[in-house]
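**Q** Pasting the sequence and the predicted coordinates here, then a few questions.
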Amino acid sequence: RTAAERGVQAAIILTAHLGEGPGSPWAQVEAAARAHGLRILGPHCLGVIAPHARLNASIAAHFPQAGDLALISESSAIAAALVEWGVARSVGFSAVVSLGDTMDVDFGDLLDYFATDYRTRAILLYVEQIKDARKFMSAARAAARAKPVVVVKSGRAERVQPGSADTHVQALARADDVYGAAFNRAGLLRVSALDELFTAAESLGRLGTFPGRRLAILSNGGGVGHLAVDQLIALQGTLAQLSDSTVQKLDAVLPQGWSRSNPVDIVVDADGDRYATAIEALLADSENDAVLVVNVPTAFTSSADAAQALTRTLGLRPRHHRDKPVFAVWLGNDDQATATLNAARVPTYPTEAEAVRGFQHLVRYREAQSALMETPPSLPQDFSVDTARARALVEGALANGQGWLDPLATHELLKAYGIPSAPVLHARDAHEAMDLAQPLLERG
């Protein structure tokens, strides 16, 4: 209260267990802050870190380096873990904010801020629960139009416990399905694990969106190529087909025994020139939308030469082929090859599984962006509603002090909106139930 009266504009409350209800410390803090417009972050939060401003108002163990990723986490432990992850891998942040129990400042406020923050290239969210859905959706849609927003949400398998559910259907429903639909509608990219937050941000940061979802895979080892296909199918991706002209081009330059299909196995002794020729053919093939290039180190060839061949080919490709994304997996720790690929801004992954996941991130992000720009009509053209009847049903139930519509009124409400439903009849006794059931039984 003293801080608010003296004009302090924001406070971070790290403390947990402020209670609830009238008279609790929570209620007193909320009232004192609201009276003077003091914004509250927390309580029960890690705090705020803003590396570019050299601000560390947190209880994190380490101070991350400055970067272009904004992290907003509901959980203090997750925020602290991700800071440690970033420090260990030299991943920088524009800001790290822990919301805690969200008395006041929430996801919507921070999404609005980071959407226009010039230091932030992408926004990472860790979500447990959205309390103000309307505010969140509005802020999320606006932010997703400006930059990539990647979200991971916990509690995917949780259901409402039957004992605490208000209806049978509520006990069967999964809240996670609702969150998934909302994230997709807002144009956010949802991932399933914490490490995917950074993988997705890396993919989106290095490559723009692209039309299509067909992936061509090139490798000097058949086994790794087939593992990539397995991962692609598991993630519901689409494997590209090679055009006849591309097969003919590759037949002319590759040794006998190459796969003649996707994945393109250019044989274990493939040198840089063979890589370059095969990559050029796949980039020119209109039957694929992206190319994944895999290199397995062998005694026959140099991984560094293969990396140079890839980047050289990308630099020489015609302008109309430059929007096609290329992903790389260079197995083995070849620092020279990795440096070559990084210098050319080719997204490089340690395994074929992570590379395919990165490709699918871009596909799903583009689909989410397309959905974001769609504006569905408020009602289908062939849809008529008896609004007066529906309003009368609801107003009648409210006037009677009902918390729920009874089955008969629910059936009538569905009919008013043209929604088919099984007929509901009210019987006052067993004999009337038999009479009402007879026509239904006769219809089978």
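**A** Structure received. Numbers count the residues shown, from 1 in each chain.
**Q** use CA for all of it now, contacts and neighbours both
**A** OK.
**Q** need the contact list for the closest residue to Ala355 other than its chain neighbours.
**A** In this structure, Ala355 finds its nearest non-sequential neighbour in Tyr349, 5.4 Å apart by Cα to Cα, 6 or more residues apart in numbering. Contact analysis of Tyr349 by Cα atoms under 8 Å, 6 or more residues apart in numbering lists Ala328, Val329, Trp330, Ala355.
**Q** ok but Ala328 is inside a strand, no?
**A** Yes - Ala328: assigned to a strand according to DSSP: H, G, I helix; E, B strand; the rest coil.
**Q** where's it relative to Val191, distance?
**A** Per Cα to Cα, to the nearest Å, Ala328 is found 21 Å from Val191.
**Q** list the contacts for the residue lying closest to Ala146 once chain neighbours are set aside?
**A** In this structure, Ala146 finds its nearest non-sequential neighbour in Ala115, 6.2 Å apart by Cα to Cα, 6+ apart. Counting by Cα under 8 Å, 6+ apart, Ala115 makes contact with Ala142, Ala143, Ala144, Ala146, Lys147.
**Q** follow-up on the earlier one: and the contacts of Tyr349, which is closest to Arg391?
**A** Ala355 (53.3 Å; Cα to Cα).
**Q** the more surrounded of Ala328 and Val191?
**A** Between Ala328 and Val191, counting by other Cα atoms under 10 Å, Ala328 is the more crowded of the two (25 against 18).
**Q** Over to Ile40. Which of the three states is it?
**A** Counting by three-state DSSP, the backbone at Ile40 sits in strand.
**Q** so how many other residues sit close to it?
**A** Ile40 is flanked by 21 other residues according to other Cα under 10 Å.
**Q** re earlier: just the ones of the contacts of Ala115 in strands?
**A** Among these, DSSP state E puts none in strands.
**Q** Counting neighbours, which of those comes out on top?
**A** Going by other Cα under 10 Å, Ala143 tops the contacts of Ala115 with 25 neighbours.
**Q** separation between the closest residue to Ala11 other than its chain neighbours and Leu194?
**A** Counting by Cα to Cα, 6+ apart, Ala11 lies nearest to Ile40, which is 5.1 Å off, once chain neighbours are set aside. Using Cα to Cα, Ile40 is found at 27 Å from Leu194.
**Q** next up, a second structure to put side by side with the first:
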Amino acid sequence: MHDIKSIRDNPQAFDAGLARRGLKPLSASLLAIDERRRAAILASEQAQARRNAASKEIGDAKKAKDEARAAKLMAEVAELKTTMPELEAAAKAADEELTKELSAIPNIPFDEVPDGVDEHGNVQHHVFGNKRSYSFAPKLHDDLGTALGYMDFEAAAKLSGARFVVLKKGLARLERAIGQFMLDLHTTEHGYTEINPPLLVRNEVMFGTGQLPKFEDDQFWAIKGELLAAPDHERLKTERLGLIPTAEVSLTNLVRESILDEKQLPMRLTALTPCFRAEAGAAGRDTRGMIRQHQFTKVELVSITTPEVSKDELERMLSCAEQVLQKLDLHYRVMTLCAGDMGFSSQKTYDIEVWMPGQGDGGMFREISSCSVCGDFQARRMDARSRGPDGKPRFVHTLNGSGTAVGRALIAVMETYQQEDGSIAVPSALQPYMGGLKVIARE
């Protein structure tokens, strides 16, 4: 959420930031609403002050036995009593209108973020490793998994429809191993605290991290049976719970509506959870295999920091996510996203794209992690603050990143470590989690 005072102080900079996001100028319309809001608040406060003063004057007039003045003042108070609710309602309506408008506007990119309208404007930051060479034509992960008999899309479709998968035996264990390996790495070597958060959250929690109101259609929603029996649209919407699209939602909101001691910061949290995305905006994209699923597993990284160190924390978070792929010896590149390709809440984002040799003609880089710094954008939506040595509360800065997407790491391992006979070699870093198993082959 944006600070209207900041927009008031520098509307040109705000509009320039929106232009980099591909949006039209909005400062004038926002400031017009703000002006109405401030005028309504002032009128309401003045009316209240006058009512208080007039009430006191009535007492003075009665003491002085000035009945005419007392009657006039009483009539004024009665009129104020009638008009004050209207003034308060006008102030509330203007405030709600301003909040609604601000809540739908994305964060402003840092100056250092490259310009661009989509992924074609992203800039390569650095590369790790090299493409592997194979004496055979590498296969797609779904061809490998189906041939092994351990990846079943047809069974999943019978259970849940498209964009679901059933993993079995060696591949089911490999996915579990990857998630546990990541979690252990981040907690034991990178200083993150493991959290097991709820998977179902309230509307205000989705709002806090920016899923609502703009991306409502991209979420899955859980409705209590009693509400379905007597449908009431407004009550359904109010009492529903959202299935988290990422543990960022639960982890970041752990500090909502609170004032932290800055000695507690930076707060670094991680979780391994199922995630759920309706993918309403991705119809027709990546329909084959496990690249884009409605249900997937991910290790999430979240940091809560002070403004002074949030940029440095982004670099640290990126390094933590990269080490996952380095220890798995997977070839990848890091991209700095352009202003037009960043997520709604982000000020700056790095994407890690892992090389998948079975994708496309000769392999392809696919996104496996995004690490973003959001400044105080989410903190304002959550009312999450900290108190420093001066005792004054201020909004915290939040960051989030994938550490990494487990399903995509699974298919990257499958495609990278595939053997000519269709078996999958298990990376050495994962073998302790696989009971020492070195190769996944059809039984």
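**A** That came through fine. As the structure is a prediction and not an experimental result, all values here were calculated from the model.
**Q** Report the TM-score for the pair.
**A** For this chain pair, the superposition-based TM-score is 0.19 by TM-score structural alignment, normalised by the length of structure 2; 133 aligned residues with a Cα RMSD of 7.0 Å.
**Q** Next, the angle from the strand or helix carrying Leu292 of structure 1 to strand 326-330.
**A** Assigned by DSSP states H and E, Leu292 of structure 1 belongs to strand 290-295. In terms of direction (axes from the mean of the first three to the mean of the last three Cα atoms, to 10 degrees), strand 290-295 of structure 1 departs from strand 326-330 by 20 degrees.
**Q** Can you name every helix or strand that strand 290-295 of structure 1 contacts?
**A** On a contact count with 3 or more Cα pairs under 8 Å, 6 or more residues apart in numbering; DSSP states H and E, strand 290-295 of structure 1 meets strand 214-219, helix 272-284, strand 326-330, helix 352-373.
**Q** which other helices and strands contact the shortest one?
**A** Same thing as strand 326-330 of structure 1. Where contact means 3+ Cα pairs under 8 Å, 6+ apart, strand 326-330 of structure 1 is packed against strand 290-295, strand 348-349, helix 352-373.
**Q** could the ones you listed be laid out in JSON lines, adding distance to Ala200 of structure 1?
**A** Converted to JSON lines, these look like this (distance: least, Cα to Cα, whole Å):
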{"stretch": "strand 290-295", "distance to Ala200 of structure 1": "16"}
{"stretch": "strand 348-349", "distance to Ala200 of structure 1": "11"}
{"stretch": "helix 352-373", "distance to Ala200 of structure 1": "6"}
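**Q** ok so, going back, for Asp176 of structure 1, state which of the contacts of Ala115 of structure 1 is nearest.
**A** Ranked by distance to Asp176 of structure 1 (Cα to Cα), the contacts of Ala115 of structure 1 are led by Ala144 at 20.4 Å.
**Q** Shouldn't Thr273 of structure 2 be within a helix?
**A** No - read with three-state DSSP, Thr273 of structure 2 is strand and lies in no helix.
**Q** okay but it is in contact with Gln295, surely?
**A** No - the criterion here is Cα atoms under 8 Å, and Thr273 of structure 2 misses it with Gln295 at 10.3 Å.
**Q** Between those two, which has more neighbouring residues?
**A** Thr273 (22 against 17).
**Q** I'd like the distance between that one and Ala172 of structure 2.
**A** Distance from Thr273 of structure 2 to Ala172 of structure 2, by Cα to Cα: 15 Å.
**Q** now do Ile352 of structure 2
**A** Distance of Ile352 of structure 2 to Ala172 of structure 2, computed by Cα to Cα: 24 Å.
**Q** Leu301 of structure 2 is in what secondary structure piece?
**A** strand 295-305.
**Q** May I see the buried residues of that strand?
**A** Gln295, Phe296, Thr297, Lys298, Val299, Glu300, Leu301, Val302, Ser303, Ile304, Thr305 (16 or more other Cα atoms under 10 Å).
**Q** so what's the second one up against?
**A** Applying Cα under 8 Å, 6+ apart to Phe296 of structure 2 gives the contacts Pro274, Cys275, Phe276, Val406, Gly407.
**Q** Let's see if you can find the most crowded of the residues you listed.
**A** Val406 (27 neighbours).
**Q** my read: that residue touches Phe181, true?
**A** No - the criterion here is Cα under 8 Å, and Val406 of structure 2 misses it with Phe181 at 10.1 Å.
**Q** Identify the contacts common to the two.
**A** Both Val406 of structure 2 and Phe181 lack any common contact, where contact means Cα under 8 Å, 6+ apart.
**Q** returning to what we had before: who's more crowded, Ile352 and Ala172 of structure 2?
**A** Remark: of Ile352 of structure 2 and Ala172, Ile352 carries more neighbours, 28 against 14, as counted by other Cα under 10 Å.
**Q** Can you classify that one by secondary structure?
**A** Following three-state DSSP, the label given to Ile352 of structure 2 is strand.
**Q** so what's it closest to, chain neighbours aside?
**A** Val334 (4.6 Å).
**Q** can you count the residues close to Thr246 of structure 1?
**A** Neighbour count of Thr246 of structure 1, defined by other Cα under 10 Å: 20.
**Q** hang on, I meant Phe198 of structure 1
**A** By other Cα under 10 Å, 19 other residues sit near Phe198 of structure 1.
**Q** any idea how far it is from Leu239 of structure 1?
**A** 25 Å.
**Q** Against which helices or strands is the helix or strand in which Lys415 of structure 1 is found packed?
**A** In this assignment (DSSP H and E), Lys415 of structure 1 forms part of helix 407-416. Judged by 3+ Cα pairs under 8 Å, 6+ apart, the packing partners of helix 407-416 of structure 1 are helix 387-399.
**Q** And the strands in the stretch 51-200 of structure 2?
**A** Per DSSP state E, counting those that start in this stretch, the stretch 51-200 of structure 2 carries strands over the ranges 123-128, 151-152, 166-167, 193-194, 200-201.
**Q** what's the fourth one in contact with?
**A** Outside strand 193-194 of structure 2, the residues that touch it by Cα under 8 Å, 6+ apart are Leu183, Thr187, Arg268, Leu269, Thr270, Ala271.
**Q** One more: the third one?
**A** The set of residues that contact strand 166-167 of structure 2 without belonging to it, under Cα under 8 Å, 6+ apart, is Tyr150, Met151, Asp152, Phe153, Ala155, Ala156.
**Q** Give me the neighbour count for Leu260 of structure 2.
**A** Neighbourhood size, Leu260 of structure 2 [other Cα under 10 Å]: 18.
**Q** actually Arg235 of structure 2, sorry about that
**A** Count around Arg235 of structure 2 with other Cα under 10 Å applied: 11.
**Q** Could you point out the helix or strand that follows the host helix or strand of it?
**A** Using DSSP H and E, Arg235 of structure 2 sits in helix 233-239. Next along the chain after helix 233-239 of structure 2, taking DSSP H and E as the criterion, comes strand 241-243.
**Q** Done for today, thanks.
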